[in-house]
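In: only geometry, no sequence info:
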């Protein structure tokens, strides 16, 4: 798993002409910092808007907005299904759950049409909001809430805690590890999104990092000049770092969050 990343890193340190001639090698060159500067600060288009840093920021906004939105919406949906005596609670849950059979690719056209009619194209709102409903996260939070002892609910009711206070002061702190686990999953999923941003975003200033890498890849295929392997490989490494870092540093929370619902 590490070998391809080391190969990418090696190719960022040698001139692009050498890569074109001989491909990857064991040689370590002196072009890393110049390629890093190109990847971070130089644009890949005539507009000058989509530099590596700007695309990294857009991807970060998408990943965080995607993850936070899904956690909040899913927690509230699961809370309503488990703790409120709704007449059609189970029907609502299974309707939510069956949306797992309809991935984004199936509903991409109606989702895009709704987003367009609301005037949300080329905006962070249009990029994030249509995707934040999550059947998977709702299912995990529902299972966790069902494992909370009834005595805790009764004690909170005796102490005068209303539905909002019980949710914020008791359920949210108890759900810390579950929130962390769902956040990690959804952040990685949102960070790696390509199809939806490509449909919604046409302004180069709002391109995500994955879109920028695809743009460079297309340029490599059709360019008559020496392809910029160094910059493209550095952008690929930059796109890998945040998801890997989150999983590595929060792996304990991730494991606990996915196993605590069985208690």
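Out: That came in fine, so what should we check first? Everything quoted here is computed from the prediction, not taken from an experiment.
In: from here on, contacts and neighbour counts on C-alpha atoms
Out: Noted.
In: Without its sequence neighbours, what residue ends up closest to the residue nearest to the spatial centre of the chain?
Out: In the chain, the centroid-proximal residue (CA atoms, centre = their mean) is residue 190; its distance is 2.1 Å. Nearest residue to residue 190 in three dimensions, chain neighbours excluded: residue 63, at 4.7 Å (CA to CA, 6 or more residues apart in numbering).
In: If you count neighbours, what's buried in the strand or helix carrying the one you found?
Out: Residue 63 is part of helix 52-83, with elements assigned from DSSP states H and E. Residues 52-71, 73-75, 77-82 are the ones in helix 52-83 that count as buried (16 or more other CA atoms under 10 Å).
In: That one packs against which elements?
Out: helix 32-41, helix 89-98, helix 124-128, helix 135-146, helix 176-191, helix 209-222 (3 or more CA pairs under 8 Å, 6 or more residues apart in numbering; DSSP states H and E).
In: if I look at residue 128, how far off is residue 115?
Out: In this view, residue 128 and residue 115 are 11 Å apart by CA to CA, to the nearest Å.
In: Among these two, which residue is more densely surrounded?
Out: residue 128 (21 against 18; other CA atoms under 10 Å).
In: correct me, but residue 190 touches residue 68?
Out: No. Counting by CA atoms under 8 Å, residue 190 sits too far from residue 68 to count as a contact (10.6 Å).
In: end-to-end on stretch 42-62?
Out: Using CA to CA, first and last residues of stretch 42-62 are 22 Å apart.
In: re the thing from before, between the helices and strands packed on helix 52-83, which gets nearest to residue 11?
Out: Smallest distance to residue 11 across those (CA to CA): 8.7 Å, for helix 32-41.
In: Name the surrounding residues that touch that closest one.
Out: Contact partners of helix 32-41, identified using CA atoms under 8 Å, 6 or more residues apart in numbering, comprise 12-14, 51-53, 230-232, 234-235.
In: mind listing what's buried in that helix?
Out: Here helix 32-41 shows 32, 35-36, 38-40 as buried, counting by 16+ other CA under 10 Å.
In: close enough to count as contact, the residue nearest to residue 190 and residue 183?
Out: No. Using CA under 8 Å, residue 63 is not in contact with residue 183; the gap is 9.5 Å.
In: In three-state terms, label residue 122 for me.
Out: On the three-state scheme (DSSP: H, G, I helix; E, B strand; the rest coil), residue 122 is labelled coil.
In: Neighbours of it, how many?
Out: Neighbour tally, residue 122, other CA under 10 Å: 19.
In: A further structure is provided below for comparison with the first:
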């Protein structure tokens, strides 16, 4: 190899090395800029979500909240009076208790039914179980209002009208929960399942000692999702419940809007009820955010 060829090769190697560093630096700068852009978008979304909540909290502390124009964000001095009036005078505490009772019953019932259904689909040789699973998923395509008329007639025929059964039993079966739990059960190593079978573990023991301990995070996340779903129900309780004392918090907000003082709606009272309604699901989502995110990840898979 001549000295000229050797020099050329060394020069090319040096040029590629320098160019590679430039490319890596450029990629790093581009990644940093994209990260900043993503974080700015996230903070913008957080602000868009948090600002109405902040306004609701501020208005709930004022003597006469006005929402037709942008209010000042300085809290008022009537928070205790407004919240006491909503809870005691208008019975909003009773509405929240009804919603809490409904949500807990729905969560427990859905968990039991969905765990058993998902376990049967994954671990047992059920005839046409894939077809059954597709049929379960097909129910997700049916809008909820479509089922109201037959459900209303069935509930009245059973004599369950205006009761806790009327607002809980129709929500006990959940295709979404069955799907999430099925996906999670499929991710459990088959070696664990085979070992349990060899040890002669029965269905109940297998569920309580194997599936449930290995699915705590997913079960908690699913429970939060189901609780929020049940807590936010409005239309069905409005249709099936006649007694005001048995109504839920979402319908109770509408009843608060019936309070008119001097020809003007008391938005301070309405916002106080809105904040109270927001607190339970918000607290659960903050406390159990990690298992909730894990559940969303399973849904994406």
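Out: Looks like it came in fine. Keep in mind that this is a model prediction, so the values were computed, not measured.
In: returning to what we had before: so what's the aligned partner of the residue nearest to the centre of structure 1 in structure 2 up against?
Out: Matched to structure 2 by TM-score structural alignment, residue 190 of structure 1 sits across from residue 230. Listed by CA under 8 Å, 6+ apart, the contact set of residue 230 of structure 2 reads 99, 102-103, 106, 171.
In: And residue 280 of structure 2, by the same measure?
Out: Going by CA under 8 Å, 6+ apart, the list of residues near residue 280 of structure 2 is empty.
In: now residue 192 of structure 1
Out: Residue 192 of structure 1 neighbours (CA under 8 Å, 6+ apart): residue 210.
In: Wait, residue 250 of structure 2 touches residue 277, no?
Out: Yes. The criterion here is CA under 8 Å, and residue 250 of structure 2 meets it with residue 277 at 7.5 Å.
In: before we move on, the earlier item: so which of the helices and strands packed on helix 52-83 of structure 1 gets nearest residue 252 of structure 1?
Out: helix 176-191 (8.9 Å).
In: And the closest one, what's buried?
Out: Those would be 177-188, 190-191, for helix 176-191 of structure 1 by 16+ other CA under 10 Å.
In: ok, now stretch 201-209 of structure 2?
Out: Buried, per 16+ other CA under 10 Å, within stretch 201-209 of structure 2: residue 207.
In: so where in structure 1 does that stretch end up aligned?
Out: Counting by TM-score structural alignment, stretch 201-209 of structure 2 corresponds to 161-169 in structure 1.
In: Return the distance of the matching stretch from the chain's centre.
Out: 29 Å (CA atoms, centre = their mean, to the nearest Å).
In: Kindly check the end-to-end length of it for me.
Out: End to end - CA to CA - stretch 161-169 of structure 1 spans 9 Å.
In: Give me the contact list for it.
Out: 79, 156.
In: Can you tell me what residue 208 of structure 1 aligns to in structure 2?
Out: Under the alignment (TM-score structural alignment), residue 208 of structure 1 maps onto residue 248.
In: shouldn't that match be in contact with residue 98?
Out: Yes. Contact criterion CA under 8 Å: residue 248 of structure 2 and residue 98 qualify, at 5.3 Å.
In: Show me what residue 98 of structure 2 aligns to in structure 1.
Out: Under TM-score structural alignment, residue 98 of structure 2 pairs with residue 58 in structure 1.
In: And that match, how far from residue 101 of structure 1?
Out: For residue 58 of structure 1 relative to residue 101 of structure 1 (CA to CA), the value is 29 Å.
In: Also residue 225 of structure 1?
Out: 45 Å.
In: same check, this time on residue 95 of structure 1
Out: From residue 95 of structure 1 to residue 101 of structure 1 the distance is 11 Å (CA to CA).
In: Around residue 91 of structure 1, count how many other residues there are.
Out: 12.
In: Ignoring the adjacent residues along the chain, who's closest to residue 61 of structure 1?
Out: In space, residue 61 of structure 1 is closest to residue 124, 7.9 Å off (CA to CA, 6+ apart).
In: Test my guess that that neighbour contacts residue 62.
Out: Yes. The criterion here is CA under 8 Å, and residue 124 of structure 1 meets it with residue 62 at 7.4 Å.
In: Quick one: map residue 119 of structure 2 onto structure 1.
Out: So residue 119 of structure 2 corresponds to residue 79, using TM-score structural alignment.
In: Please report the distance of that match from residue 195 of structure 1.
Out: 31 Å.
In: again with residue 232 of structure 1
Out: 20 Å.
In: okay, those two: which has more neighbours?
Out: Between residue 232 of structure 1 and residue 195, counted using other CA under 10 Å, residue 232 has the larger neighbour count: 25 against 13.
In: where's the equivalent of that one over in structure 2, which helix or strand?
Out: Applying TM-score structural alignment, one finds that residue 232 of structure 1 aligns to residue 270 in structure 2. According to DSSP H and E, residue 270 of structure 2 maps onto helix 267-287.
In: for that helix, which positions count as buried?
Out: 267-277, 281, 284-285.
In: Distance to residue 203 of structure 2 for those residues - can I get that in a markdown table?
Out: Output for those, formatted as a markdown table (distance: CA to CA, whole Å):
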| residue | distance to residue 203 of structure 2 |
| --- | --- |
| 267 | 54 |
| 268 | 54 |
| 269 | 52 |
| 270 | 50 |
| 271 | 49 |
| 272 | 48 |
| 273 | 46 |
| 274 | 44 |
| 275 | 44 |
| 276 | 42 |
| 277 | 40 |
| 281 | 33 |
| 284 | 31 |
| 285 | 32 |
